[in-house]
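Q: One predicted model, sequence on top.
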Amino acid sequence: MESLSNIIVATKTNGKILQEKRLSIPTKTTRNSSVKVKRTSRPSINQNRIRQSTVHVQKVPRPSSNKVHAQDINSLSNNQKNISGLANDHKNRSLSMGDQNKTHDAFVHMQQVQLQVHPQRHQPQQLQQVQAQAHQQRVTSTTAATFSSCNSLRWNQTGQIVAGTTSGSNANQLKNPSCLYIDNNNTLYICDHDNNRIQKWIQGAITGVTVAGDSTGTQGSTSTLLKTPIDLTFDTNGFMYVVDNGNNRVQRFASGSSTGTTVAGTTASTNALTDLKQPTAIDVDNNSNLYILDMGNTRLVEWAQNATSGTLLISSSTLNNDYDILLAPNSSNQIYISDQGAHALYLWTFGASTPSMTLQPVNDSHNTLNNQMGMVLDPYGNLYVADRDNDRVVVYCANSTVGIVVAEDNNSVPSLKKPVALAFDSDLNLYLLSTNNGQVVKLPRI
C-alpha cells in the first residue's frame, strides 16, 4: 500500500534558514509489520546469563604502573564511596548491569591500589595475587555486598598449634611473644620478647630457629644481640626490621644474616629526632621508608633510607600507650594506630592533631574493645585486631566503624585466650599469637 510522506528541505546560510520547501513522496509500507529491537545479554558475575538491554559501561581507569599516583588514590576514594552507597540498598533492589560492571571495576581497581601501596606488611605480592584470584572464584552474587568479602570470610573456631608448646626458652618454646609475621613461603617470624630473640618457624616444624638475637635468651646492645624485641616487618628487598624496644633502636637484618645494623635511633632515649624512646611498632612502605611508633615520646616518626634522624609526622599525648601501627591502604598520608590504653583504633592523618576516625564499637554483648593489640589487613582492606582482654578477634569491614567478632575463645582447645598479634597465610588462614601459653594457633579458613 502506498502513502505520501512529507519531507521539508531547508536552505541554510551561516546557520540561518533562508528557505523551506515541503515535498511529498510515495512510500510503501507492509501491513502488520513490526520493528524488532535487538536485545543483548552478557554473563553476570556468577556466570548466569541475564537478559538485559544494551548498556554503555564507563570503565574505571587502572594504574599504568606499579607506582601509585595521586589520581589513583583519588579514584580509589571515589570508588569506595560508590561501592558503599550501592551496598546500602542492595537488600531492596538488584543492581542494573551497568552498575554491576562499574562496581566490579571499582572493586578490582581498589584491590590493585591497596596491594601496591603496601604489599609486604599487608600481604606479600605472590600471596595477594593468589588471594585475589581465589576471591574472584568465590563471588556468586551480583550485588555490591559481595565485593566487600567481609560477610563471606569464615574460619574454623577449632584451631591447631603450629608454633610453641608452653612458655619457656627452649627452641620449641616462646616466652611472652609480641609480634607475628608470615612471608611468601608461609614461614612464621615471631618476636620472642622475653627471650630477646626472633624465631623463624617453617611450616610443619616442631622447633623454631633463631634468626636474630641470642638463641639462649641473652640480652645485649651489640649488633648480634637484642633486648625485648617487640615488633618486626620486612621490606620489598627482603630486609627484616626489628624494633629493639629495650635498646631504643631499630635493627635491620639482611636475609641469612644474624648481624644487625642500626637504622633508626641510638642507645640513648631522648626526645631528639635522632633518638627513639621505647618504640613499640614499625611499618615500611614500598620505598623502604620506615614509620615508627615512638611511644615514649608520644609521636610517630618517619625515617627515610640512610637517614640519620627522623621526620615528625604525628605528635599527640594520646599516643602514650599505643601498641601497633599499619599504613592505611587507600591513602598516602594516613595510618592506623592501635591505642591499647584508650581501647580504640584510630585512623590518623599525618600532621593532624587528632584522629580522623575512631574504631571502637563491636556488634556483640561485649560491645567495645578491651586492651586490643596487634592488627592486620586482608587483601580486601578489612581491618582485623587482636582484642586481647576479650579473648577474641574483631574485624572492621572496609568503610565500617562497627566491629564483627570472627573468632573467640569459648574454652576451646587449643586456647584462643589473650591474642596479641595476627597474620594471614597464602590461603587466608588466620593465625593468632597468644601470650597466654606462648603459642601460635592456626584457624583454617572455611
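A: Received, thanks.

Q: all contacts plus neighbour counts: C-alpha atoms, from now on.
A: Will do.

Q: Near residue 433, how many other residues are there?
A: The number of residues packed near residue 433 is 29, by other Cα atoms under 10 Å.

Q: Please give me every residue in contact with residue 176.
A: When contacts are counted by Cα atoms under 8 Å, 6 or more residues apart in numbering, residue 176 touches 167, 192, 193, 194, 435, 436, 438.

Q: Can you verify the fourth one is assigned to a strand?
A: No - remark: residue 194 does not belong to a strand; assigned using DSSP: H, G, I helix; E, B strand; the rest coil, it is helix.

Q: ok, and here's another one to check against it:
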Amino acid sequence: MKIVFNFFFIALSLTAAVNCQTCHNVTQYGPCSVNTACGCLYLSSAVNTGICGLLSLTCSSLVECDTRNNACYEPAHICVNHPRCSNKPLCYPLSMTAQQLCAPIPSTTEITLAKSNDSICENARWHQNGITVAGGNGAGLGLHQLTYPIGFFLDHNGSVYIVDGSNRIVKWIRGTSCGIAIVDNYQASSNNDLIKKIRSVVITKNETMFICDQDNRQVQRWFKNDYSGQSVVTNIPCSGLALDDEESLYVSHDRGDRITKWPGGKIVAGGNGLGNSLKQISSDGYFFVDQDKSVIVADIYNHRVMKWPVDNTEGILIAGGNGHGSGLKQLNTPIASIMDQMGRIYVLDNNNNRVVRWSQNATSGTVIVGGKGNGDGKDQLSGPLDLQFDHYGNLYVLDTNNHRVQVFPIDKSSCP
C-alpha cells in the first residue's frame, strides 16, 4: 500500500510542476489567453474552474483518467472534462497549458512591485490595496485554491510555500495562478509515519525544507526533490519554525511556553511556564530571529511582542503590553511579527485585522496595512496569521479567512 501511495503522489508532484494558469467563471472552451488557439478546459474535480490549454490536440492522443479517483498516472498530466472528445474525463498534458503557449490576458489593475534592494526607510509606505498572489478563489482543494492556510514561507525568488489548512504544502511560483502541491498528508517520513498535521515550514538557501508535523510530535527535513522526509527532531510538540542567518533551526512549542534552538534543544526564549512576567511567554504562534540571533516573539495571549537577546534569561518588551484592544498602544492577539533592517517591528495584529509598525523605543504603533474592519476587500484582512517581507520591502500577508496571500507593494517615493 505504501508503494502505491508514494507513486500516486510522486505523479501528482510531477503533474503540477508546470507554470499553468487557471480560468474561473469562463465557459467550457471559452477564451482565457491572448492566444486564440487556447481555451478553458474544465477540471474534473472543480465547478466552473478549469485550466487554460491549447485546444488543437487530437482526441486520439488523450487517455481516460482513472475512473476510481479521476487521477492521471502519466507524469505532467491533469484530469479535465473534454466533451468534444469524450463524455468521460481525460488526461491532458500540462505542457500544453504552459504560459509560454497560453499567455494570460493582461490585467489592467496590476501594481508593479518595488525592485530596489535598499533598506526600508522611516518614511516608507505601503499600497493599501493588496494584490492576490496565491489563492483568492474560495476555499477548496484545487491547485488554484487554498483552505484556511495557517502559515507560509517566502523564498528569495518570490515563490510562496503555503501551509494549507487541508494539510498540504503548496508552492506558488511568482506570477502564476495555480500552485504545485509538493507535500501532503499521504506522504511519509523515513520512519513510515504519514504526516498528520503540517503546522509550519521553513526553507534553506539550498531548498531543504523543515516541516513541523505537529500531531506526530516531530520536525521533518526534506531535501530538494525528495518525496519523503527524515525526522530530525522527535518527541517535540512543535508549532512555529524559524532559521537564523547560519540556518540553525528554532522551534516554538505548541504548549506556548518556550522556543528552542536546534541542534541541541537549548531554550532561547521562555521556559519558565506560561505567564506574563518578563521571564515567561504565552504563545504558540510565529516568531522571528534577527541578524543578531535575538528571538522576536509574538506573545499572543499577553498581547505584546518580546525580544529575547542571546543568552538572556528574560525578554524585553518592544510592542504592546497595554492589555488587549484596538488602540495604537495596544494589540489584540498578535500572531506574528517581523523586523526590518533598522530594528522596527511589524506586528500582525490578528483580532484587529491589521499590520502595525512599532519603531524602536516607541510607546505606540502606526497602522500600515488593514485596520479597516474584517472583510474581503483589497484593503481588508480577515483573520490573518502570518507575514513576511521580500528582499525589496514588499509586504506579504497570509489572509487566512479569505483563503489567499496578499502582497502590499512598498512605496519608497518619500525615502531620502
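A: It's in. Everything numeric in this text was worked out from a predicted model, so none of it was measured.

Q: Next, the TM-score between them, please.
A: The TM-score (TM-score structural alignment, normalised by the length of the second structure) is 0.62; 285 aligned residues with a Cα RMSD of 2.9 Å.

Q: and the longest helix along the first structure, how far out from the chain's middle?
A: When the first structure is parsed with DSSP state H, its longest helix is helix 97-117. Centroid separation for helix 97-117 of the first structure versus its chain: 15 Å, with Cα atoms, centre = their mean, to the nearest Å.

Q: cool, and stretch 388-404 of the first structure?
A: Counting by Cα atoms, centre = their mean, stretch 388-404 of the first structure is centred 14 Å from the centre of its parent chain.

Q: ok, and what's touching it?
A: In contact with stretch 388-404 of the first structure (Cα under 8 Å, 6+ apart) are residues 80, 84, 148, 150, 358-364, 366, 369-373, 380-387, 405-409, 416-420.

Q: go on, stretch 195-215 of the first structure?
A: 162-164, 169, 171-175, 186-192, 216-219, 224-229, 253, 256-260.

Q: try 7 Å
A: For stretch 195-215 of the first structure, the surrounding residues in contact (Cα atoms under 7 Å, 6 or more residues apart in numbering) are 163, 169, 171-172, 175, 186-192, 217-219, 224-229, 258.

Q: Tell me the buried residues within those.
A: Buried by 16 or more other Cα atoms under 10 Å: 163, 169, 172, 175, 186, 188-192, 217, 219, 224-229, 258, out of the contacts of stretch 195-215 of the first structure.

Q: secondary structure class for residue 241 of the first structure?
A: strand.

Q: now it: how far from residue 357 of the first structure?
A: Counting by Cα to Cα, to the nearest Å, the separation of residue 241 of the first structure from residue 357 of the first structure is 28 Å.

Q: go on, residue 78 of the first structure?
A: Taken as Cα to Cα, the span from residue 78 of the first structure to residue 357 of the first structure is 18 Å.

Q: next one: residue 304 of the first structure
A: 27 Å.

Q: between the two, which one's more packed in?
A: residue 304 (18 against 13).

Q: got a list of what that one touches?
A: Listed by Cα under 7 Å, 6+ apart, the contact partners of residue 304 of the first structure are 289, 290.

Q: can you count the residues close to the closest residue to residue 77 of the second structure other than its chain neighbours?
A: Excluding its sequence neighbours, the residue lying closest to residue 77 of the second structure (Cα to Cα, 6 or more residues apart in numbering) is residue 93, at 4.4 Å. With neighbours defined by other Cα under 10 Å, the count for residue 93 of the second structure comes to 21.

Q: Likewise for residue 322 of the second structure?
A: Residue 322 of the second structure has 17 neighbouring residues, counting by other Cα under 10 Å.
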